[in-house]
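Asks: Sharing a sequence plus its predicted fold:
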Amino acid sequence: MKPKVVITDSVSADLSIELAMLDGHADVIYGQGKAPEELQELLRDADAVLNCYTRLSEDMVNGMQKCKIIARSGIGVDTVPVGLATQKGIKVTNVPDYCIDEVADHTLALMLALRRGIDQGATQARQGLWNLKGLTPIHRNAGCKLGLIGFGNIAQAVAKRARTFKFEIIVYDPFLSADAARAHEVKQVALEELLSQADVLSLHVPLNEHTQHMIGDAALRQIKPGAIVINTARGGLIDTKALLKALDEGRIAGAALDVLEQEPPQDLQAISRTRNLMLTPHAAFYSVESEEELRTKSVAEIVRVLNGEEPKYWVNKKA
């Protein structure tokens, strides 16, 4: 009898890659659109789970009787109760090295679009207004400070790109060594210093209990007046209500968000009308190539574990 793999959902409705890779290794059940109680029943006797956007509840994981691996199709693992999975001896994997170029490019594109007033200018032109009136004051990029919160693979790629535009790079990352900071030619600062000095603030940290709403009302009041905020990481890093208030009050010059606390938000139209706010629909990760890489690497982890091998990207290695 073949092992059972449950795909809770996927980044693509086309499962050709997943089915081809699992052919001969397992029977595949697709759980997209199932009610939570139905999905929980499917997961009960699963040998492996491929998970993308669906949040796996503790009840779902507790009910898993023989699961060996939960493979997350993504970088973050905030859809999985990792601690509980570890207790049950379930391996949790992710794909930490895909879409680095895509997210870095998207981050820089949002940054430049805001700083150059491109979104506002394009909107005005469509309205028949051919002048600079109404545009956010535009300043040159050379010499401006880009503040990166977190300095993992994506942030490093952003820094490399931003340096060509002559940004000065400052970084807050408590896990970054002084030697690594020197090697990447960035200046390490405390969070409070970064907030008060950065002309552009860009978030690049995982979402967890320590980073939830790390940019809330208190942090926004510390941010340098006239600065802009970019988030291509996780929506929950920013208190959306506090950010919208800061924009409405003119305490920050603009914000560009690819991720939100709730996706899609119930009040998308109202939020999108906020002045100096740019939104993209959680698209920073995407290219044809990155999607294929994500799907291939996440399924490969399941194949390895079902074959008795160790996974390559093992998040909770103590399991």
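Replies: Yep, it's here. Numbers count the residues shown, from 1 in each chain.

Asks: going forward, measure contacts between C-alpha atoms and count neighbours the same way
Replies: Will do.

Asks: Now do the helices in the stretch 1-150 of the chain.
Replies: In the stretch 1-150 of the chain, the segments counted as helices under DSSP state H, counting those that start in this stretch are 16-22, 36-43, 58-62, 82-87, 100-115, 118-126.

Asks: Report how many residues lie close to residue 316.
Replies: Each residue near residue 316 was counted by other CA atoms under 10 Å, and the total is 16.

Asks: tell me the SS of it?
Replies: Three-state call for residue 316 (DSSP: H, G, I helix; E, B strand; the rest coil): coil.

Asks: if we can go back for a sec, now the helices of the stretch 1-150 of the chain in TSV, with mean neighbour count?
Replies: Listed next are the helices of the stretch 1-150 of the chain as TSV, based on neighbours: other CA atoms under 10 Å:
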stretch	mean neighbour count
helix 16-22	14
helix 36-43	18
helix 58-62	16
helix 82-87	17
helix 100-115	20
helix 118-126	15
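
Asks: nearest to residue 302, of these?
Replies: Proximity to residue 302 (CA to CA) singles out helix 16-22 among these, at 8.5 Å.

Asks: Mind listing residues that contact that closest one?
Replies: Residues outside helix 16-22 that contact it (CA atoms under 8 Å, 6 or more residues apart in numbering) are 28, 295-296, 299-300, 303.

Asks: still on that earlier bit, would you reformat the helices of the stretch 1-150 of the chain as CSV and include distance to residue 147?
Replies: As requested, the helices of the stretch 1-150 of the chain are exported to CSV (distance: least, CA to CA, whole Å):
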stretch, distance to residue 147
helix 16-22, 39
helix 36-43, 40
helix 58-62, 36
helix 82-87, 30
helix 100-115, 12
helix 118-126, 21
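
Asks: between those helices, which gets nearest to residue 220?
Replies: Nearest of the helices of the stretch 1-150 of the chain (CA to CA): helix 100-115, 17.9 Å.

Asks: how far does that closest one sit from the chain's center?
Replies: In terms of CA atoms, centre = their mean, to the nearest Å, the centre of helix 100-115 is found 13 Å from the chain centre.

Asks: Below is structure B, check it against A:
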Amino acid sequence: MRVVVTDYNFEDLGIEREVFESIGAEVVGADAGTEAEVREAAEGADALLNQYAPVGPAAFDAAPDLRAVGRYGVGVDTVDLDAATERGVWVLNVPSYCEDEVSTHTLSLLLACERQVARFDSAIEDGDWDWKIGRPIFRQRGRTLGLAGFGKIPQRLARKASTLGLDVIAYDPYVDREELAEHDVEKVAFDGLLERSDAISVHTPLTDETRGLFDREAFAAMDEESVIVNTARGAVIDVEALADALEAGEIRGAGLDVLPEEPPDESPLVGREDVVLTPHVGWYSEESIVELRRTVAEDVARVLEGEAPENPVNDLGPE
């Protein structure tokens, strides 16, 4: 059996090899970045492990014996689910591994924006020691944090934010009011989220419904002293609209761990004093990276051994 890792930025594939050698499977690492490169790498594969490269119909056609594609992460927008399902290929993810890391990173970005950490640091490097550079800065207790989406990560964030005295509201059409109330979170409509939040944290998946959810109209509806944080999917925010909103003073700042294009190429957000950027690192800790890799590799191994996967994304019906 042959397992191809389409792309990865780990130091090695030792964890994967340990898992697959136990079932007699060979692990081959590739450096694919395009659909054509993924197709070439996938030839003859029984399974794929995938990080960022696009896995489209051509890859499935190049590997007629393919049985599973395992995605390093929660989201699977790199994989064509319809093409996989049509060909009877399991798509697997890691739905739970970094809730602590992402919720903590989100809070870090929020506080960096609210307390103007990056701006003060940059000013001091330039020889400017002046607390007034960061004005205005507001006390967090009593302010309102709005959550767009209310899955496991924002649930943990809500608990952490409450220790700072933040009031938490959430927009999520798929979570009922009673469940939100169990977390001491008020359910609001999207308009209410925009109008009432002093800070908004984005936690939605990337779907047709959420792509560009935060657009020019959304930013215009937000308070001019509000900030937005995104540790979910970059394309949920229209970055051109965000840059224009910041330039026009419609909102005060942004903290982003994800962008539509990673790494960004001439993004209007890079270099702005009112934007804090991190390189899609919210998921990372030494513990989480091991958990991520081992979990998805072991699930792919289950499929190759004829067992049912634990974390399927698509439905292939009974085995």
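Replies: Happy to help now that I have it. Keep in mind that this is a model prediction, so the values were computed, not measured.

Asks: tm score of chain vs chain?
Replies: Scored by TM-score structural alignment, normalised by the length of structure 1, the superposition of the two chains gives a TM-score of 0.95; 316 aligned residues with a CA RMSD of 1.5 Å.

Asks: quick one on the thing from earlier: out of the helices of the stretch 1-150 of structure 1, nearest to residue 138 of structure 1?
Replies: helix 100-115 (6.2 Å).

Asks: That closest one against structure 2, how far on average?
Replies: Helix 100-115 of structure 1, aligned to structure 2 and superposed, deviates on average by 0.6 Å (mean CA distance after the TM-score superposition for structure 1).

Asks: mind checking the end-to-end distance for stretch 23-39 of structure 2?
Replies: 25 Å (CA to CA, to the nearest Å).

Asks: swap in stretch 29-44 of structure 1?
Replies: For stretch 29-44 of structure 1, the end-to-end distance is 12 Å (CA to CA).

Asks: now do stretch 248-258 of structure 2
Replies: Termini of stretch 248-258 of structure 2 sit 23 Å apart (CA to CA).

Asks: again, but for stretch 111-123 of structure 1
Replies: This stretch, stretch 111-123 of structure 1, spans 17 Å end to end (CA to CA).

Asks: And for stretch 170-182 of structure 2?
Replies: So stretch 170-182 of structure 2: terminal residues 13 Å apart, CA to CA.

Asks: Now for the contacts of helix 16-22 of structure 1, which sits with the most neighbours around it?
Replies: The contacts of helix 16-22 of structure 1, ranked by neighbours (other CA under 10 Å): first place residue 295, 23 neighbours.

Asks: which residue lines up with residue 28 of structure 2 in structure 1?
Replies: Residue pairing (TM-score structural alignment): residue 28 of structure 2 is matched to residue 29 of structure 1.

Asks: Of all the helices of the stretch 1-150 of structure 1, which one is nearest residue 171 of structure 1?
Replies: Among the helices of the stretch 1-150 of structure 1, helix 100-115 sits nearest to residue 171 of structure 1 (CA to CA), with 15.6 Å.

Asks: who does the closest one touch, helix- and strand-wise?
Replies: Here helix 100-115 of structure 1 touches helix 153-163, strand 228-231, strand 254-257, going by 3 or more CA pairs under 8 Å, 6 or more residues apart in numbering; DSSP states H and E.

Asks: For the first one, name the packing helices and strands.
Replies: Right, the one you point to is helix 153-163 of structure 1. By 3+ CA pairs under 8 Å, 6+ apart, helix 153-163 of structure 1 packs against helix 100-115.

Asks: still on that earlier bit, check contacts around the closest residue to the match of residue 28 of structure 2 other than its chain neighbours.
Replies: Spatially, and ignoring its direct neighbours in sequence, residue 29 of structure 1 is nearest to residue 6 (4.8 Å; CA to CA, 6 or more residues apart in numbering). Counting by CA under 8 Å, 6+ apart, residue 6 of structure 1 touches 28-31, 42-43, 46, 48-50.

Asks: Residue 274 of structure 1 contacts residue 248, doesn't it?
Replies: Yes. Here residue 274 of structure 1 lies in contact with residue 248, judged by CA atoms under 8 Å, at a distance of 7.4 Å.

Asks: Report the central residue of structure 1.
Replies: The residue lying closest to the centre of structure 1 (CA atoms, centre = their mean) is residue 233, at 3.1 Å.

Asks: Count the residues that sit near the nearest residue to that residue once chain neighbours are set aside.
Replies: Of all residues not flanking residue 233 of structure 1 in the chain, residue 204 sits nearest, at 5.5 Å (CA to CA, 6+ apart). Counted with other CA under 10 Å, the neighbours of residue 204 of structure 1 add up to 23.

Asks: for residue 270 of structure 1, same thing?
Replies: 9.

Asks: secondary structure element for it?
Replies: Taking DSSP states H and E as the definition, one finds residue 270 of structure 1 inside helix 268-272.

Asks: Look up how far residue 137 of structure 1 lies from residue 151 of structure 1.
Replies: Using CA to CA, one gets 29 Å for the distance from residue 151 of structure 1 to residue 137 of structure 1.
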